[in-house]
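Colleague: coords below, sequence missing:
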């Protein structure tokens, strides 16, 4: 008989590895070479359309070409990784749902019952579920990839959410799974998450890394009412004060993050290092990227921002990063759903660039510049 999975986790945690001598040793992300940009723009501008008529798709096509350093980009074996973990801060009453929902939702993913399962099936995206630090065992569910650092973080209201070594191991774990995915031929990767309490972690990371007032980063998460939101604000203000002395990005990430956020950050950094197109989901995924970018700013050039979440702080976070999201649908689900919904737009961008006729090939006259008066 299968247990509930909520028993105290006694299985092997992700083994400790030597900590990199410096974090820079873990990733090498090249800046995008702009030499091809004029040729890319010429190809875009000479398609059978008015200049700029495909709007944001043109910028998306240009970015994919620069990432892949080619005039004929392709997208292969798209993958979406959903990282799940529990948060000690959830015990402070910052979420509308109890912590056990994290475990229950992972089972829903395994049973193909979640929105992300539906959207990945619709668009031919390979979905992988990863236990980054859930307070329960998935030994009976072999499709869940075990990357558990610990069965949940500590409450960052009182102490760092994780140790420095746990943070580094989580970054390495996120990177390792991307290397495995890349070996299948994947060159476009999205990350999603599940973790009750993780909007609180994302809010605190946004506050610390952007310098914006906490009130401008705060949102209702899973649907808090006004009284619950005031309580969440008070808890996070106290937590911010607890860790106000920290200045180094890795220290802030360890103190205020979650195992799924840190593994997402490592996955994004590794994907960029391998020259992949990185799909960025909503508020929590963007907060993970923000942390990654504080460690390696070059990662941002590889990122496609899939949507603007309905979570209050996301629009400000996107503005801080200078990001232009593809979709604005009022989503606030997480799971990587925005990545899956936006992926067809990447296919469209690549498709028009590689398949649409040029003025020359179609024998269509181009626009004429009026004579000077």
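Modeller: Arrived safely. Worth saying up front: this structure is predicted, and the values here are computed from it rather than measured.

Colleague: contacts, neighbours, all on C-alpha from now
Modeller: Fine.

Colleague: who does the helix or strand harbouring residue 200 touch, helix- and strand-wise?
Modeller: Here residue 200, judged by DSSP states H and E, is contained in helix 198-210. The helices and strands touching helix 198-210, judged by 3 or more Cα pairs under 8 Å, 6 or more residues apart in numbering; DSSP states H and E, are helix 214-217, helix 226-242, helix 249-256, helix 283-295.

Colleague: list the buried ones in the first one?
Modeller: Neighbour counts using 16 or more other Cα atoms under 10 Å place 214, 217 of helix 214-217 among the buried residues.

Colleague: burial count for residue 161?
Modeller: Using other Cα atoms under 10 Å, residue 161 has 26 neighbouring residues.

Colleague: and the gap between it and residue 109?
Modeller: Distance, residue 161 to residue 109, by Cα to Cα, to the nearest Å: 26 Å.

Colleague: for residue 246, same thing?
Modeller: Distance from residue 246 to residue 109, counting by Cα to Cα: 36 Å.

Colleague: comparing those two, which residue is more hemmed in?
Modeller: More crowded of residue 246 and residue 109, by other Cα under 10 Å: residue 109, with 20 against 13.

Colleague: surely that one meets residue 118?
Modeller: No. Residue 109 is beyond contact range of residue 118, at 10.0 Å (criterion: Cα atoms under 8 Å).

Colleague: tell me which residues in the helix holding residue 200 are buried?
Modeller: 198, 199, 200, 201, 202, 203, 204, 205, 206, 207, 208, 209.

Colleague: my read: the second one touches residue 221, true?
Modeller: Pointing back at residue 199 there. Yes. Judged on Cα under 8 Å, residue 199 makes contact with residue 221 at a distance of 5.8 Å.

Colleague: can you give me the distance of residue 244 to residue 238?
Modeller: When Cα to Cα is applied, the distance between residue 244 and residue 238 equals 10 Å.

Colleague: same question, residue 216
Modeller: From residue 216 to residue 238 the distance is 16 Å (Cα to Cα).

Colleague: check residue 172 too.
Modeller: To residue 238, residue 172 is 30 Å away according to Cα to Cα.

Colleague: who's more crowded, those two?
Modeller: Between residue 172 and residue 238, residue 172 has the larger neighbour count (other Cα under 10 Å), namely 22 against 15.

Colleague: so what's the more buried one up against?
Modeller: Contacts here follow Cα atoms under 8 Å, 6 or more residues apart in numbering; on that basis residue 172 touches 26, 263, 266.

Colleague: take the one below as the second:
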């Protein structure tokens, strides 16, 4: 099965997991060998060196490229928004879609700076998911279709993709997913989102706890958790992560919501997120804990919490810098620079 033949059931999605390719270690070894020949002390460019080798590993070429980055933003609405879990009304979701279209959002500006293609995927905004504090967000068929939508959104030929989201109420869904996946207390995973006051935060925390309790019998595995507690955009991000793996396209995950969606893949298959980096540590309360659960180290920490792929798009500039140094620097032999003395 391939993204051109998207799965239509959870069984088909589970079958797809068995087809995920591994890394190209031969390309990574060649990239690592080049790093040791460049005119710098070994390791002196820190994570830029790691990024270059990671890109080579997943792009399958010793000289990685960053000429064609893409940012994908998945947009959906959530029934739980009616319970006052956000500082903004639900109609802001649709209004922000228009803002994206007309080039007025932060991610538009960052895509311009990073020379990244922006695609916005609007997912049936007139049909919010179910209120997770009262029952499941989606039926299995609806969730599978949303995953398939994400699978179809990934095209081959891009050097890397940033995955972002927009949807009033989606930090509540992400918090509930994390609580179900990793345990702990509800307040471990709930933050202020778009700027809730103390009363709103308390209400949101109680609703997340209630959502997990109400759906307890539906939380048998990661896909069931996604179906019961997630949202259409989270499901689409799951699909996009899987499609990117099939296409050997490296992924930058944005903030809390995108990373919560990625946690589903993490729980479904060992190494399922090896082709993903976390672009930044969000200021959202639970993101740091979630990143640690995934065994990742964010590239940036700038107190950002906007979503919409903003942090991941900004991190494209780090990838471009890593590629420029890796491909453009001279070797010791080319520059006639003496190597480090073996006695030191």
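Modeller: Perfect, thanks for sending it. Quantities reported herein were computed from a predicted structural model and do not represent experimental measurements.

Colleague: in the second structure, which of the contacts of residue 172 of the first structure still touch?
Modeller: Counting by both residues aligned by TM-score structural alignment, their matches' Cα atoms under 8 Å, the second structure reproduces these contacts from those: 263, 266.

Colleague: what is the nearest of the contacts of residue 172 of the first structure to residue 89 of the first structure?
Modeller: residue 263 (18.1 Å; Cα to Cα).

Colleague: what sits closest to that closest one if chain neighbours are left out?
Modeller: What sits nearest to residue 263 of the first structure in space, not counting adjacent residues and going by Cα to Cα, 6 or more residues apart in numbering, is residue 174, at 4.1 Å.

Colleague: residue 330 of the first structure too?
Modeller: Nearest residue to residue 330 of the first structure, sequence neighbours excluded (Cα to Cα, 6+ apart): residue 310, at 4.8 Å.

Colleague: aligned partner of the one you found in the second structure?
Modeller: Here residue 310 of the first structure is matched to residue 283 in the second structure, going by TM-score structural alignment.

Colleague: against residue 300 of the second structure, how distant is that match?
Modeller: Distance of residue 283 of the second structure to residue 300 of the second structure, given as Cα to Cα: 11 Å.

Colleague: how about residue 114 of the second structure?
Modeller: Residue 114 of the second structure is 16 Å from residue 300 of the second structure, where distance means Cα to Cα.

Colleague: so those two - more neighbours on which side?
Modeller: Remark: of residue 114 of the second structure and residue 300, residue 114 carries more neighbours, 21 against 17, as counted by other Cα under 10 Å.

Colleague: strands along the stretch 101-250 of the first structure, start to end?
Modeller: Per DSSP state E, counting those that start in this stretch, the stretch 101-250 of the first structure carries strands over the ranges 126-133, 144-146, 188-194.

Colleague: the residue mapped onto residue 104 of the first structure from the second structure - how many residues pack around it?
Modeller: In the second structure, residue 104 of the first structure lines up with residue 95, judged by TM-score structural alignment. Residues lying near residue 95 of the second structure (other Cα under 10 Å) number 11.

Colleague: repeat for the one 3 residues further on
Modeller: Neighbours of residue 98 of the second structure under the rule other Cα under 10 Å: 13.

Colleague: equivalent range in the first structure for the longest helix along the second structure?
Modeller: The longest helix of the second structure (DSSP state H) is helix 310-328. Aligned using TM-score structural alignment, helix 310-328 of the second structure spans residues 337-355 in the first structure.

Colleague: thought residue 67 of the second structure was touching residue 159?
Modeller: Yes. Assessed by Cα under 8 Å, residue 67 of the second structure is found in contact with residue 159 at 6.8 Å.

Colleague: higher neighbour count, those two?
Modeller: Neighbour totals were compared for residue 67 of the second structure and residue 159, and residue 159 leads with 19 against 14 (other Cα under 10 Å).

Colleague: now for that one: what does it line up with in the first structure?
Modeller: Checking TM-score structural alignment: residue 159 of the second structure goes with residue 187.

Colleague: quick check: closest non-adjacent residue to that match.
Modeller: Residue 187 of the first structure sits nearest to residue 276 (Cα to Cα, 6+ apart), 4.7 Å away.

Colleague: show me the contacts for the aligned partner of that neighbour in the second structure.
Modeller: Superposed on the second structure with TM-score structural alignment, residue 276 of the first structure falls opposite residue 249. Taking Cα under 8 Å, 6+ apart, we find residue 249 of the second structure in contact with 58, 59, 156, 158, 159, 160, 161, 275.

Colleague: and the residues you listed, which of them are in helices?
Modeller: Among those, the members falling in helices (DSSP H) are 58, 59.

Colleague: among the contacts of residue 249 of the second structure, give me the pair with the biggest separation.
Modeller: 156 and 275 (14.9 Å).

Colleague: looking at those two, which is more packed in?
Modeller: Set residue 156 of the second structure next to residue 275 and count neighbours by other Cα under 10 Å: residue 275 wins out with 23 against 12.

Colleague: just give the closest residue to that one, not the sequence neighbours.
Modeller: residue 250 (5.2 Å).

Colleague: isn't the one you found right next to residue 161, touching?
Modeller: Yes. With contact defined as Cα under 8 Å, residue 250 of the second structure counts as touching residue 161 (6.4 Å).

Colleague: show me what contacts the residue positioned nearest the centre of the first structure?
Modeller: Centroid check for the first structure by Cα atoms, centre = their mean gives residue 285 as the closest residue, at 3.4 Å. Contact analysis of residue 285 of the first structure by Cα under 8 Å, 6+ apart lists 191, 192, 193, 261, 264.

Colleague: now, among these, which is nearest to residue 360 of the first structure?
Modeller: Top of the list for closeness to residue 360 of the first structure, among the contacts of residue 285 of the first structure and by Cα to Cα, is residue 191 at 40.5 Å.

Colleague: can you give me the neighbour number for the closest one?
Modeller: 32.

Colleague: may I have the secondary structure class of the closest residue to it other than its chain neighbours?
Modeller: The spatially closest residue to residue 191 of the first structure, leaving aside those adjacent along the chain, is residue 81, at 4.8 Å (Cα to Cα, 6+ apart). Of the three states, residue 81 of the first structure takes strand under DSSP: H, G, I helix; E, B strand; the rest coil.

Colleague: which residue in the second structure lines up with residue 81 of the first structure?
Modeller: With TM-score structural alignment as the criterion, residue 81 of the first structure lines up with residue 72 in the second structure.
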